[in-house]
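[1] missing the sequence, but the structure's below:
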């Protein structure tokens, strides 16, 4: 009997399988806009209505923007003013990635490769998914006028100057304890650096690609 109790006690001391698991994610800066790459496996089981069509992708890039500005390739001055200063509908861009992310983004963006715990990665994924309208919403998918592999769905809450793409990214990272400066929400470059530096201080994220190792010294 004592032997059985000892085995049970030992099993309780074993770490949860997910607690030791690590996830590789990617934080993307487009110059005026930020995005996050999350593993397909973290997203598809929770919203198969959204992600099963992208089976074969290893990562899904998610970012938020103003509708219709975000899904158009050409913009008028009025489009820009409305996107910044009016409260307008928001949309999430879904971009499936099949190749190795650091190769995919070499010419179009700055990318930081991040190694997180499974729990941290899941919190980021949960935040992103909660920003998307539920499957019951009529016309959930919004027509894209840009590249074919960019897809758009209705999001919440409305988009405006103080709820922009960088603010969305900032609030996402706040779910794992990384709180950024208010002013960094108005500049993707500042937000990018702020998250990396705050991550170093709190030792919450391990940045693994050489371009950003300078922040870890």
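    Nice, I can see it. As the structure is a computational prediction, the values presented were derived from the model and not from experiment.
[2] For the rest of this, base every contact and every neighbour count on C-alpha atoms.
    OK.
[3] Excluding chain neighbours, what is closest to the residue most central in space within the chain?
    Compute the mean C-alpha point of the chain, and by Cα atoms, centre = their mean the closest residue is residue 36, 3.0 Å away. In space, and not counting its chain neighbours, residue 36 is closest to residue 27: 4.8 Å by Cα to Cα, 6 or more residues apart in numbering.
[4] next one: residue 84
    Nearest to residue 84 is residue 161, by Cα to Cα, 6+ apart, at 5.0 Å.
[5] about what we covered before: and the residue nearest to residue 36, that's in a strand?
    Yes - assignment of residue 27 by DSSP: H, G, I helix; E, B strand; the rest coil places it within a strand.
[6] what residues are up against it?
    By Cα atoms under 8 Å, 6 or more residues apart in numbering, the contact list for residue 27 reads 34-37, 111-114, 192.
[7] try it against this one:
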């Protein structure tokens, strides 16, 4: 899965590293996490590391009551959602100027939604996949965060832009502007943070850092 984040590794190390060292990372506190293991309504979501980009996979049946935006994939078992720059994300052949434009000028954003019929760990067998167990309350909060990331037209309907990158997938108009400090991985971190999981959104500039925080802070 491609994303304009493929320039981030080089640029971030030069621009951001010192800032991160100075500001540090503090863990948020929430009553939603960790989930009570004795509860039977806990949910599992999956975070997929695509190299420079991360996607969040939700069990569709569990997300449906809280997410109107998933009506396009009625038969799917899981949905993978990613957020990124409108032009770069949807372009097959990316050029350097596209990446520079996306990182240093605030640009419009899109959401990519892909339908999965198999277990995400099996589907993305060649990728790093983290499983995140959440309380029902935390899961609902995460789903609502994602749902609120879809831009709506004047009729309060989601805006379909075109076919997605693989399988049964589509692009949608998204809320928010993409730039170096608000990239695809910070969006994933904010979504995860909304569930109550103790991830610091200010320290996430790469997929690798996000996955590191998931492993470090998992209880």
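    Structure's in. What do you need? Please read all numbers here as calculations on a predicted model, not as lab measurements.
[8] Report the TM-score for the pair.
    The pair, once superposed, lands on a TM-score of 0.75 when counted by TM-score structural alignment, normalised by the length of structure 1; 180 aligned residues with a Cα RMSD of 2.2 Å.
[9] So which of the contacts of residue 27 of structure 1 belong to strands?
    Here DSSP state E is the test, and the contacts of residue 27 of structure 1 give 34-37, 111-114 as lying in strands.
[10] Out of the residues you listed, which is nearest to residue 175 of structure 1?
    residue 36 (14.0 Å; Cα to Cα).
[11] which one in structure 1 is aligned with residue 51 of structure 2?
    The equivalent of residue 51 of structure 2 in structure 1 is residue 31 (alignment by TM-score structural alignment).
[12] mind listing what that match touches?
    109, 188-189.
[13] biggest helix in structure 2, by residue count?
    The residue-count maximum for a helix in structure 2 (DSSP state H) belongs to helix 136-148.
[14] what range in structure 1 matches it?
    Counting by TM-score structural alignment, helix 136-148 of structure 2 sits on residues 118-130 of structure 1.
[15] Next: stretch 76-90 of structure 2.
    Residues 57-71 of structure 1 are the counterpart of stretch 76-90 of structure 2, counting by TM-score structural alignment.
[16] post-alignment, the match of helix 136-148 of structure 2 versus structure 2, mean distance?
    Compared with structure 2 after the fit, stretch 118-130 of structure 1 shows a mean deviation of 1.0 Å (mean Cα distance after the TM-score superposition for structure 1).
[17] mind listing what's buried in that stretch?
    For stretch 118-130 of structure 1, the neighbour count (16 or more other Cα atoms under 10 Å) marks 118-129 as buried.
[18] which residues in structure 1 form helices?
    Using DSSP H, helices in structure 1 cover 2-13, 17-20, 40-43, 48-51, 77-85, 101-104, 118-130, 165-174, 188-202.
[19] for those helices, which one ends up most surrounded?
    Most buried of the helices of structure 1 by mean neighbour count (mean count of other Cα atoms under 10 Å) is helix 165-174; its value is a mean of 22.
[20] Pull up the aligned stretch in structure 2 for it.
    So helix 165-174 of structure 1 sits over residues 184-193 in structure 2, by TM-score structural alignment.
[21] any residues touching the matching stretch, and which ones?
    Applying Cα under 8 Å, 6+ apart, the contact partners of stretch 184-193 of structure 2 are 3, 5, 53-56, 82-84, 142, 145-146, 178, 199-202, 204-207, 210.
[22] What of stretch 123-131 of structure 1?
    Residues contacting stretch 123-131 of structure 1 (Cα under 8 Å, 6+ apart): 38, 42-43, 47, 62, 92, 155-157, 172-173, 175-176.
[23] now, among the residues you listed, which is nearest to residue 79 of structure 1?
    residue 92 (17.9 Å).
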